[in-house]
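Asker: heads up, no residue letters with this:
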């Protein structure tokens, strides 16, 4: 039947992580594979109250079709947070509610990308972005990451070697590495973009989850280029309602995004938008986020302590200041895919690094998620993984 399918779908792969998660459904498996928030952080009772309030006050109205742009009070709330927390001049018309940030990526691909356009992403880069944008058949280029952000010299070279249409970045607690761009790195990056026509995409699902250090301004603060911010309630309230958003102050971009969304799904789940908004106005979001950050900091510390105890000293580990992931680099001779196979027999799982790359693919990297396991489970899982690493090293 392949002749019936489009080239774009035939050339696209299933999500590697989603396939791994099928394996980890086994309750005996200790999984560091998914990018899953800890369910104990979900405000279940408060969300139930919000649902009851929304339905009792509004009746059948909340089950009707709605506008493509999204529920206006929710958009106003998001815009106000950008104003107060980041000093950005944002209003409700600059916000488009989406079905999670992932839909935002798809809409960006629809609006901007023709086949064979050039897209620049981080190395390693977010797998969900690679998958979403791949459907539009661009040429991907990757720029190396250091502990303080991208390789600026390489970035400048790539910008001028290729007609880069989009630069996609996750500057806060990057997925998969957990690193955060420094202010100096962002400022230099923004200045380089000013000499181009490249559209800046800043994806920020984890920025609220800083538990060490100080917040850093968005890259767009240092650039006059067209820019788009992606945000989500998935990591700070609940992922299951799939409420995210696109933010851009360029009306011509927003207009095209709205057209693309109308063609995709008319509008994001209206009932979920109303429930999220009701939750937000009835509860102290900052207090809720502070509880999440405390939890995740404890889990991050537990994983780093266990790694220090059980991993060989020649394994390099990032030490994130927030977010949900850390990144491990094994000795050059070791394959993370082989490690995954061996670790699976010990009933522990992670994500091998290969899916986070395009083009040249290192074989010796992996991502670990620390937010979905308690410290005792983290210790046992890292102990098993350390055992698997030592076994492979002994066989080398």
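Answerer: Structure received. From a predicted model like this one, the values you see are computed outputs, not experimental measurements.
Asker: C-alpha from now on. contacts and neighbour counts both.
Answerer: Will do.
Asker: may I see the buried residues of stretch 46-61?
Answerer: Buried residues in stretch 46-61, counted by 16 or more other C-alpha atoms under 10 Å: 47, 50-51, 53-55.
Asker: can you list contacts of the lengthiest strand in the chain?
Answerer: Across the chain, the longest stretch assigned as strand under DSSP state E is strand 139-146. Residues outside strand 139-146 that contact it (C-alpha atoms under 8 Å, 6 or more residues apart in numbering): 116-125, 150-151, 154-155, 158, 357-359.
Asker: okay, buried residues for that strand please.
Answerer: Quick answer for strand 139-146 (16+ other C-alpha under 10 Å): 139-145.
Asker: same thing with stretch 248-262?
Answerer: For stretch 248-262, the neighbour count (16+ other C-alpha under 10 Å) marks 248-249, 253-254, 256-258, 260-261 as buried.
Asker: same deal with stretch 369-387?
Answerer: So for stretch 369-387, counting by 16+ other C-alpha under 10 Å, buried means 369-375, 378-379, 381-387.
Asker: now stretch 220-238
Answerer: Applying 16+ other C-alpha under 10 Å to stretch 220-238 flags 220, 222-223, 225-238 as buried.
Asker: now, which of those residues lie within strands?
Answerer: 227-232.
Asker: residue 105 contacts residue 130, doesn't it?
Answerer: No. Residue 105 is beyond contact range of residue 130, at 9.5 Å (criterion: C-alpha atoms under 8 Å).
Asker: circling back to that earlier point, could you dump the buried residues of strand 139-146 into TSV with distance to residue 392 added?
Answerer: Compiled in TSV, the buried residues of strand 139-146 are given as follows (distance: C-alpha to C-alpha, whole Å):
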residue	distance to residue 392
139	36
140	33
141	32
142	30
143	30
144	27
145	27
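Asker: second structure follows, compare the two:
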């Protein structure tokens, strides 16, 4: 007799669900559908030749090391590179503050495993990144949320939410996924102050920070938190990097700057937190692929990544501008959208009576796809909104896809007989 496996699943699996984005990506693999659904970088920007040369170099010069088990913390030259790269944005750290992860999704899972007990309350933006919600639901977290607007998280609404005693806050300050908005400098300062006042730590997720193509750089939350601590002369003699004694754990990734197939991300945190993360990661995968880390380092070093990111910004700026212009031309009155200063996404809001899941069905029938907004809400809401990705489609596909989507929106807002449509 076969084993009834479903009776043996852990209770936490009842909170798990498949990612709608992953399911949509399966559906939209059809070549006739123009998809704005995935958070996919432009594949033509992947530095394939550089990876080919780096792979050969690594195998020829360090083959036995690259194919062997390694330390959980990560490849030391890559961690040193990350420390130097972050330093350009004011993030001062040592390699002891950095843990390499198998993509930023593993970093989120590590945070969940490390910090969340069943029933713990997590405070997020509304809407927020689906991958974080999905990861932490598996640890039986509960969620509260505060809305965003064009300047990011509504910090003026935080106090009531913080009275609920959340375990931590999760914030994407730069070109937020899914909203595309950026947390203003003034709100960042206010957020640091209120987090310090209530003693609630912040998980700062920054996968898109280098992809700014409009406006001025704004210091990361972790930098502003350090400035606040240093202003109080917050000194610990056991660790010269008192920077990471504060309220912020920082995360980022190479997925949007080199290639998502590498599955390389990192966590920056106080040394003792990193040590705990190391023990947690050892039970997951021992360490991130040695070979991939070494190849990524060979590709990124000597200024290559800096120049490559400049090229990516140019391409994404052009595609954003084309999408915004096409939306202005084709979307009907009553439909509004954000104007991202960087990143990969923008957010569309329709009149309240429309449901984006139903609109998606008609959009797919017209061979264009997006992600419904409710997917990004940890509890409920967002039914009249959806996310668009502008990085993955060509300029021609963007123009055609937005024209199709505009036609769909015109139809659902002002239905006409099917024959005329």
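Answerer: Nice, thanks for sending it over. Since the structure is predicted, the reported quantities are computational estimates derived from the model, not experimental observations.
Asker: related to what we said a few turns ago, which one of the buried residues of stretch 248-262 of structure 1 is nearest residue 89 of structure 1?
Answerer: Nearest to residue 89 of structure 1 among the buried residues of stretch 248-262 of structure 1: residue 249, at 8.4 Å, using C-alpha to C-alpha.
Asker: what's the burial count for the alignment partner in structure 2 of residue 41 of structure 1?
Answerer: Alignment note (TM-score structural alignment): residue 41 of structure 1 maps to residue 45 of structure 2. As a burial measure, residue 45 of structure 2 scores 16 neighbours (other C-alpha atoms under 10 Å).
Asker: for residue 45 of structure 2, which non-adjacent residue is closest in space?
Answerer: Leaving aside its chain neighbours, residue 45 of structure 2 sits nearest to residue 312 (6.9 Å; criterion: C-alpha to C-alpha, 6 or more residues apart in numbering).
Asker: scan structure 1 for its longest helix.
Answerer: In structure 1, with assignment by DSSP state H, the single longest helix is helix 285-310.
Asker: burial count for residue 228 of structure 2?
Answerer: If we define neighbours as other C-alpha under 10 Å, then residue 228 of structure 2 has 18 of them.
Asker: picking that back up, ok, average deviation of whichever helix or strand comes after the longest strand of structure 1 from structure 2?
Answerer: Next along the chain after strand 139-146 of structure 1, taking DSSP states H and E as the criterion, comes strand 149-150. Taken over the aligned residues, the distance from strand 149-150 of structure 1 to structure 2 averages 1.5 Å (mean C-alpha distance after the TM-score superposition for structure 1).
Asker: show me what strand 149-150 of structure 1 is packed up against.
Answerer: When contacts are defined as 3 or more C-alpha pairs under 8 Å, 6 or more residues apart in numbering; DSSP states H and E, strand 149-150 of structure 1 sits against helix 183-193.
Asker: tell me the counterpart of residue 174 of structure 2 in structure 1.
Answerer: With TM-score structural alignment as the criterion, residue 174 of structure 2 matches residue 172.
Asker: quick check: its match touching residue 207?
Answerer: Yes. In terms of C-alpha under 8 Å, residue 172 of structure 1 counts as a neighbour of residue 207; the distance is 5.4 Å.
Asker: identify the contacts common to these two.
Answerer: With C-alpha under 8 Å, 6+ apart, residue 172 of structure 1 and residue 207 have common neighbours residue 323.
Asker: what about these two, which has more around it?
Answerer: Each of residue 172 of structure 1 and residue 207 has its neighbours counted (other C-alpha under 10 Å); residue 172 has more, 28 against 20.
Asker: residue contacts, that one?
Answerer: 178-181, 204, 206-207, 323.
Asker: if you set the cut-off to 10 Å instead, what comes out?
Answerer: Applying C-alpha atoms under 10 Å, 6 or more residues apart in numbering, we find residue 172 of structure 1 in contact with 149, 178-182, 202-210, 215-216, 218, 320-323.
Asker: also residue 263 of structure 1?
Answerer: Neighbouring residues of residue 263 of structure 1 by C-alpha under 10 Å, 6+ apart: 107, 257.
Asker: next: the one 5 residues further on.
Answerer: Residue 268 of structure 1 makes contacts with 65-71, 96-100, 103, 241-245, 261-262, as judged by C-alpha under 10 Å, 6+ apart.
Asker: repeat that for residue 254 of structure 1.
Answerer: 69, 93-96, 111, 228, 246-248, 260.
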